[in-house]
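Undergrad: No sequence on hand, only this structure:
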């Protein structure tokens, strides 16, 4: 496709999978039943992805409990009372907190990728949680016998290993989910927390070559959960200049739901590096109405007024169901939106003559 287009992450899970997940949590379904339901959901997700004509697909995170906590699923050294993330509609998500070390991933995303590539007939990308998000697991008061410095060393090693395994397993792209980036500005307007997050992520990214970093990316958004966000009121101008300092070749930016996308594009144009491609969000997962291909086309044409056509692509603003219990969007609506993204990007490419 002359203008590349990619998904971001999660797809709403089918009712059958949600029912088995609930039964499993209640002790009424075993691990094998859950694995079978997840596998069927992955098959259906990739099949429906390919029907949209999407040149790159994902497994829709059907087997992840959430986009953020999948690596620690099953980790025993956790307590439930970690960092609280408030959303604009009043609901909250709460991270767990580490109670001891050493810190080790329990699940690596390449396990999802390998299964998806067995099913898909087109390239598959893989989303992973940014190490900066997992850094929030370490308690502010510290841990006896396990310093923050030791934790960070373990976290960097574990994150590098996961990304390396995804690259080795044939991922078209490996995307770091960095929703905490925009949120950090809300919590710390000075930007110091954001700079610390970027420094930590770049410490991980330093373990890869220039050629490998061309296949790595970072996704930023204001958070999307149960039709609400946690940081849409944060000015992108306070985030993007620092975000583009991340040593990745691809930057995925939520844009369709922005009040003033032209202004955001002007900021992007000032800070994108020559070796980077920015994927602009042309689909709003929270909007209950599917965009038309023509709406997507016009959003792409607006981007072309500000960015070189060989340095941008299109994507969805965010995943459609980043937490396993989020049923605010239907699968049918999600795939209708994806189809419009693919078709609208094609229409724009034709009009631009590329």
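TA: Cool, the structure landed. In this text, all values refer to a predicted model and were calculated from it rather than measured experimentally.
Undergrad: rest of the way, CA atoms for contacts and neighbours
TA: Will do.
Undergrad: shouldn't residue 200 be in contact with residue 132?
TA: Yes. In terms of Cα atoms under 8 Å, residue 200 counts as a neighbour of residue 132; the distance is 6.3 Å.
Undergrad: more neighbours, those two?
TA: residue 132 (27 against 19; other Cα atoms under 10 Å).
Undergrad: Next, that one: secondary structure please.
TA: Secondary structure, DSSP: H, G, I helix; E, B strand; the rest coil: residue 132 is helix.
Undergrad: residues touching it, list them.
TA: For residue 132, the contacting residues are 178, 180, 197, 198, 200, 201, by Cα atoms under 8 Å, 6 or more residues apart in numbering.
Undergrad: I'd guess the fifth one is in a strand, am I close?
TA: This means residue 200. No. Looking at residue 200 with three-state DSSP, it is helix, so not inside a strand.
Undergrad: so how far is residue 85 from the residue nearest to residue 215 when sequence neighbours are not counted?
TA: Leaving aside its chain neighbours, residue 215 sits nearest to residue 173 (4.8 Å; criterion: Cα to Cα, 6 or more residues apart in numbering). Per Cα to Cα, to the nearest Å, residue 173 is found 28 Å from residue 85.
Undergrad: With neighbour numbers in mind, choose between the two.
TA: residue 173 (24 against 14).
Undergrad: okay, now the one to match up with it:
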């Protein structure tokens, strides 16, 4: 068996789907018509990944409004003026904030998983949002009659159900997107917010058995969006030792865009649990330059100098289009980068004799 390789999640939407999203927002097509176009895009995404030889598929998040907000789309007790996330190029993303309780998911991720499974018999991975990200919905000044403690209890229950539903539906792996981990150190350099995030996520993860956690992973990156990031300037050394305290069997770590990958790999090697696997990023989704298979191979071999091959995998640094309106990377370039990851990982596997 060679070194395993997996995508992270999102793939840029095809022009036809982007047009359908605009038409639906303007009231020109129905929700049913939009769903049909989303399903076509899911089928195309899965088909193209299978043609490339991907051993594990994703639906490309073609039907999600974003990787972060899918559970709360349509929730009545929200106001749009929540936490603002600034990116290095000056653009921002804004979360809503909760105005009333009780909190609940409106959509669970197994909905997307089951829709994808209709188009393939190959293993399908499902990304879910980490509960730590959704904890940012609760306002600092509280909600009358709905204390934060009750919100957290509701959130933990909902996040567990989101993961468990995907495991029960046969997901190859369930991946928690934890992009806010590195961002938390920008918001609070003391690490207190990060500690709270780790503790909250572990409240959920500890509800699963060791066998179940072997099929659960956590993804970290500096938040790629519109060819920019929100926290690439934050030292990984503050995040990684705490990241590996999470009770998960797999970790997906952005690495290709790091200025000093060997330093990061040394930190990973020191803190990676002995029963966990780390998938290192070998392609950079926001870099317009296409990696060659040989570049990917060399990145894998560099990682193998620090991490035992039995604990090593490869991935893309991040999703290619985490928000539906992000068109900064073309769909064809995304698939080309994925192809380079597959070919380069195979070359490295051969060189390592795995």
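TA: Okay, I see it. Because the structure is a prediction, the values reported are computed rather than measured.
Undergrad: Mind telling me the TM-score for this superposition?
TA: Once the chains are laid over each other, their TM-score by TM-score structural alignment, normalised by the length of structure 1 reads 0.99; 354 aligned residues with a Cα RMSD of 0.5 Å.
Undergrad: got a winner among the contacts of residue 132 of structure 1 for most neighbours?
TA: Highest count within the contacts of residue 132 of structure 1 by other Cα under 10 Å belongs to residue 178, 26 neighbours.
Undergrad: Could you measure from that one over to residue 275 of structure 1?
TA: Distance from residue 178 of structure 1 to residue 275 of structure 1, by Cα to Cα: 20 Å.
Undergrad: same deal with residue 336 of structure 1?
TA: Where residue 275 of structure 1 is concerned, residue 336 of structure 1 sits at a distance of 33 Å (Cα to Cα).
Undergrad: Assess the claim that residue 342 of structure 1 and residue 54 are in contact.
TA: Yes. If you go by Cα under 8 Å, residue 342 of structure 1 and residue 54 touch, sitting 6.0 Å apart.
Undergrad: Could you name every residue contacting both of the two?
TA: What both residue 342 of structure 1 and residue 54 touch, as defined by Cα under 8 Å, 6+ apart, is the set residue 5.
Undergrad: out of those two, which sits in the busier spot?
TA: Using other Cα under 10 Å, the more surrounded residue of residue 342 of structure 1 and residue 54 is residue 342, with 25 against 22.
Undergrad: Tell me which residues touch that one, please.
TA: 5, 52, 53, 54, 293.
Undergrad: From residue 330 of structure 1, how far out is the fourth one?
TA: Relative to residue 330 of structure 1, residue 54 of structure 1 is positioned 19 Å away (criterion: Cα to Cα).
Undergrad: Outside of stretch 155-175 of structure 2 itself, list whatever touches it.
TA: 56, 103-105, 108-110, 113-114, 123-128, 130-131, 134-135, 200, 203-205, 207, 212, 215-219.
Undergrad: Ok, stretch 286-300 of structure 2 next?
TA: 224-228, 256, 280, 282-283, 314, 320, 328-329, 333, 336-337, 340-348.
Undergrad: Mind jotting down where the strands sit in the stretch 101-250 of structure 2?
TA: Applying DSSP state E, counting those that start in this stretch to the stretch 101-250 of structure 2 gives strands spanning 126-129, 174-177, 216-220, 250-253.
Undergrad: Now that we have these, can you turn them into a markdown table and tack on mean neighbour count and distance to residue 287 of structure 2?
TA: Shown next, in a markdown table, are the strands of the stretch 101-250 of structure 2 (neighbours: other Cα atoms under 10 Å; distance: least, Cα to Cα, whole Å):
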| stretch | mean neighbour count | distance to residue 287 of structure 2 |
| --- | --- | --- |
| strand 126-129 | 26 | 23 |
| strand 174-177 | 26 | 21 |
| strand 216-220 | 24 | 18 |
| strand 250-253 | 26 | 17 |
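Undergrad: Which among those strands is found nearest to residue 47 of structure 2?
TA: Of all these, strand 126-129 sits nearest to residue 47 of structure 2, with 16.5 Å by Cα to Cα.
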